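Peer 1: have a look at this fold, sequence not included:
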């Protein structure tokens, strides 16, 4: 298949190459999110699933399987599984974070209620496990089950650490490796497993997904303080208002003087936020250069992702995965 070299974004080029499989994934998602007895389930799920997400995680599963020479159809089931797990976590996250917007649209918990979001998320997780079982692979079941547990663990750790100024970069890395990178890594890894790839290639796929996921989340946290709300689907400063200690702030706290630390303690730890506080936080972040320092961290992880690909077969798919790692960081300048 010839590639559209004019397409600027690597995930768009990847989607073009995987068009047939992604259509199968989307059809499977629509079929499996149906419910005969509870029509609210497809209503809530469709609101999020059809909101225009990039589907990067399921594409990683399909790309990994294709790169390793797979010719069956279980990778389609696994890609749908990955998207169901991701969607379930988004529904739960928006309840926990009391978010009002997701992908530029009102969140499901705002349109319906918290109970619906939590229960529909649970339903999608159950559906994901049914799809895993259909592949007949205990190893796949182990990988994705473990990823689901690690994601929940990362979210719980974030709850306890995100409003504590003692949270350092090591704890932050542990949080994002759990809540974001775990599913990226698992999505890549199961693609290799279902294809019967060698352990070296499976390990390389997992390492690529892990590093890509970490870079992706660091950039997402960076965009919260300097992104375009129309492009990100979030309002600038959402993490600040939700009192989340992300890397730009963690670095600013580490470099803060006594007065600055008192400010961060008031707005993050005590939640006493006043008019003009976001602007002051942005000024402190700019003063200490933590936006660029955070971007450099994302670049390091993107380079690690690209290095992991060296163990995988050369070709168009590998080139696009390399470009994807670069694009993740290029979202912020």
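Peer 2: Received it, and whenever you're ready, just let me know what you need. Keep in mind that what you see is a predicted model, and the values were worked out from it rather than measured.
Peer 1: contacts and neighbour counts: CA atoms only from here.
Peer 2: Noted.
Peer 1: what is the longest helix of the chain by residue count?
Peer 2: When the chain is parsed with DSSP state H, its longest helix is helix 199-226.
Peer 1: how many neighbours does the closest residue in space to residue 74 that isn't next to it in sequence have?
Peer 2: Closest residue to residue 74 apart from its sequence neighbours, by Cα to Cα, 6 or more residues apart in numbering: residue 135 at 5.8 Å. Per other Cα atoms under 10 Å, the neighbour tally for residue 135 reads 17.
Peer 1: one more structure, for comparison:
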């Protein structure tokens, strides 16, 4: 998979349009489930949940559930509720993440914790987690329940692991990949794998879709890590350099710290500890990232995992669904260019 703005053999930039169009009709059913199940007699719950759910997110994870089901020619409707459960898990983790990170912007809008406070955000996140498990139980498959409940536990473990690594500039690349494999990629993998279960396919099919989602999730997060230093607030939907100011030790920092001089490493140590986080410091950090090719190599790794995701689709016959899933990977990578 080469670094390019355009799809191979075309003159257009990769986008999510193909997967959006593929599952548009089914997403209407999923959105209806989401709207119905986030209701409560406590007005603050749908108000706060609705703020985030209506905030312009791509709905990528539930779309993956629908698109992989289409890849398998599944013609039932079980995956509608399960895709909603996936989105509720994701939304709950965002609410909790923003509290942990002290974030004030999400997708270009003020975060729920800034508007309603931390306690309300945490509790509504808990409510959405509970709703997701209700939807899993209603589906009736213990295997689906196991996959999604395990993903929820792994995500929480990943978040705790990231918390312990915060400001720890000596964090190794392997540990960091473990963190994002848990906190980001696990839900991508589960969102895809459950389609094979509802379509009653074999273990090999489950593993292939799990591999697709997991590698896509890692690629997606690595690109996010890179564009935190190389993009703008309008593109990102959050403040530029938020990871830097929050002391988040992401892969670009890990690579730059490992490759830098003693003076450079001292700067990164001070920055991650919150002692060098001015605009001038951020500009200097970008200079060090460029000098050590840390951004370039983070994106090279993202392309590697993106190719692994595409390779995982090899056993499946050509179809509109397969093309859309491949382009979703290309889109994830192209966001950085």
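Peer 2: Cool, got the structure. Since the model is a prediction, treat every value here as computed from it, not as a measurement.
Peer 1: got a TM-score for the pair?
Peer 2: Here the superposed chains carry a TM-score of 0.96, computed using TM-score structural alignment, normalised by the length of the first structure; 328 aligned residues with a Cα RMSD of 1.5 Å.
Peer 1: and the residue nearest to residue 74 of the first structure, what's its match in the second structure?
Peer 2: For residue 135 of the first structure, the aligned residue in the second structure is residue 139 (criterion: TM-score structural alignment).
Peer 1: swap in residue 224 of the first structure?
Peer 2: So, by TM-score structural alignment, residue 224 of the first structure is matched to residue 228.
Peer 1: for the nearest residue to that match once chain neighbours are set aside, give its distance to residue 334 of the second structure.
Peer 2: Leaving aside its sequence neighbours, residue 228 of the second structure sits nearest to residue 241 (Cα to Cα, 6+ apart; 5.4 Å). Using Cα to Cα, to the nearest Å, one gets 20 Å for the distance from residue 241 of the second structure to residue 334 of the second structure.
Peer 1: again, but for residue 48 of the second structure
Peer 2: 32 Å.
Peer 1: burial count for the match of residue 224 of the first structure?
Peer 2: Counted with other Cα under 10 Å, residue 228 of the second structure comes out at 21.
Peer 1: which SS state does residue 5 of the first structure fall under?
Peer 2: With DSSP: H, G, I helix; E, B strand; the rest coil as the basis, residue 5 of the first structure sits in coil.
Peer 1: SS state for the residue lying closest to it once chain neighbours are set aside?
Peer 2: The spatial neighbour of residue 5 of the first structure that comes closest, neighbours along the chain excluded (Cα to Cα, 6+ apart), is residue 13 at 7.9 Å. Using three-state DSSP, the structure places residue 13 of the first structure in helix.
Peer 1: show me what residue 13 of the first structure lines up with in the second structure.
Peer 2: Following TM-score structural alignment, the counterpart assigned to residue 13 of the first structure within the second structure is residue 18.
Peer 1: next one: residue 181 of the first structure
Peer 2: Residue 181 of the first structure maps onto residue 185 in the second structure, with residues paired by TM-score structural alignment.
Peer 1: contacts only, for the closest residue to that match other than its chain neighbours.
Peer 2: Nearest-residue entry for residue 185 of the second structure: residue 217, 4.1 Å, with adjacent residues in sequence omitted and distances by Cα to Cα, 6+ apart. Going by Cα atoms under 8 Å, 6 or more residues apart in numbering, residue 217 of the second structure touches 181, 184, 185, 186, 188, 189.
Peer 1: just the ones of those residues in helices?
Peer 2: With helices defined by DSSP H, the entries of the contacts of residue 217 of the second structure inside them are 186, 188, 189.
Peer 1: only the buried residues of stretch 72-90 of the second structure, if you could.
Peer 2: Using 16 or more other Cα atoms under 10 Å as the test for burial, stretch 72-90 of the second structure gives 72, 74, 78-90.
Peer 1: just the helices in the stretch 51-200 of the first structure please.
Peer 2: Counting by DSSP state H, counting those that start in this stretch, the stretch 51-200 of the first structure has helices at residues 56-67, 74-97, 108-111, 114-134, 138-161, 169-176, 182-194, 199-226.
Peer 1: return the most buried member of these.
Peer 2: With neighbours defined as mean count of other Cα atoms under 10 Å, the helices of the stretch 51-200 of the first structure peak in mean count at helix 182-194, which reaches a mean of 29.
Peer 1: got the angle for it vs helix 199-226?
Peer 2: 160 degrees (axes from the mean of the first three to the mean of the last three Cα atoms, to 10 degrees).
Peer 1: mean deviation of helix 182-194 of the first structure from the second structure?
Peer 2: Helix 182-194 of the first structure differs from its equivalent in the second structure by a mean of 0.4 Å after superposition (mean Cα distance after the TM-score superposition for the first structure).
Peer 1: so which elements touch that helix?
Peer 2: helix 56-67, helix 74-97, helix 138-161, helix 199-226 (3 or more Cα pairs under 8 Å, 6 or more residues apart in numbering; DSSP states H and E).
Peer 1: show me how far it is from its chain's centre.
Peer 2: Centroid separation for helix 182-194 of the first structure versus its chain: 14 Å, with Cα atoms, centre = their mean, to the nearest Å.
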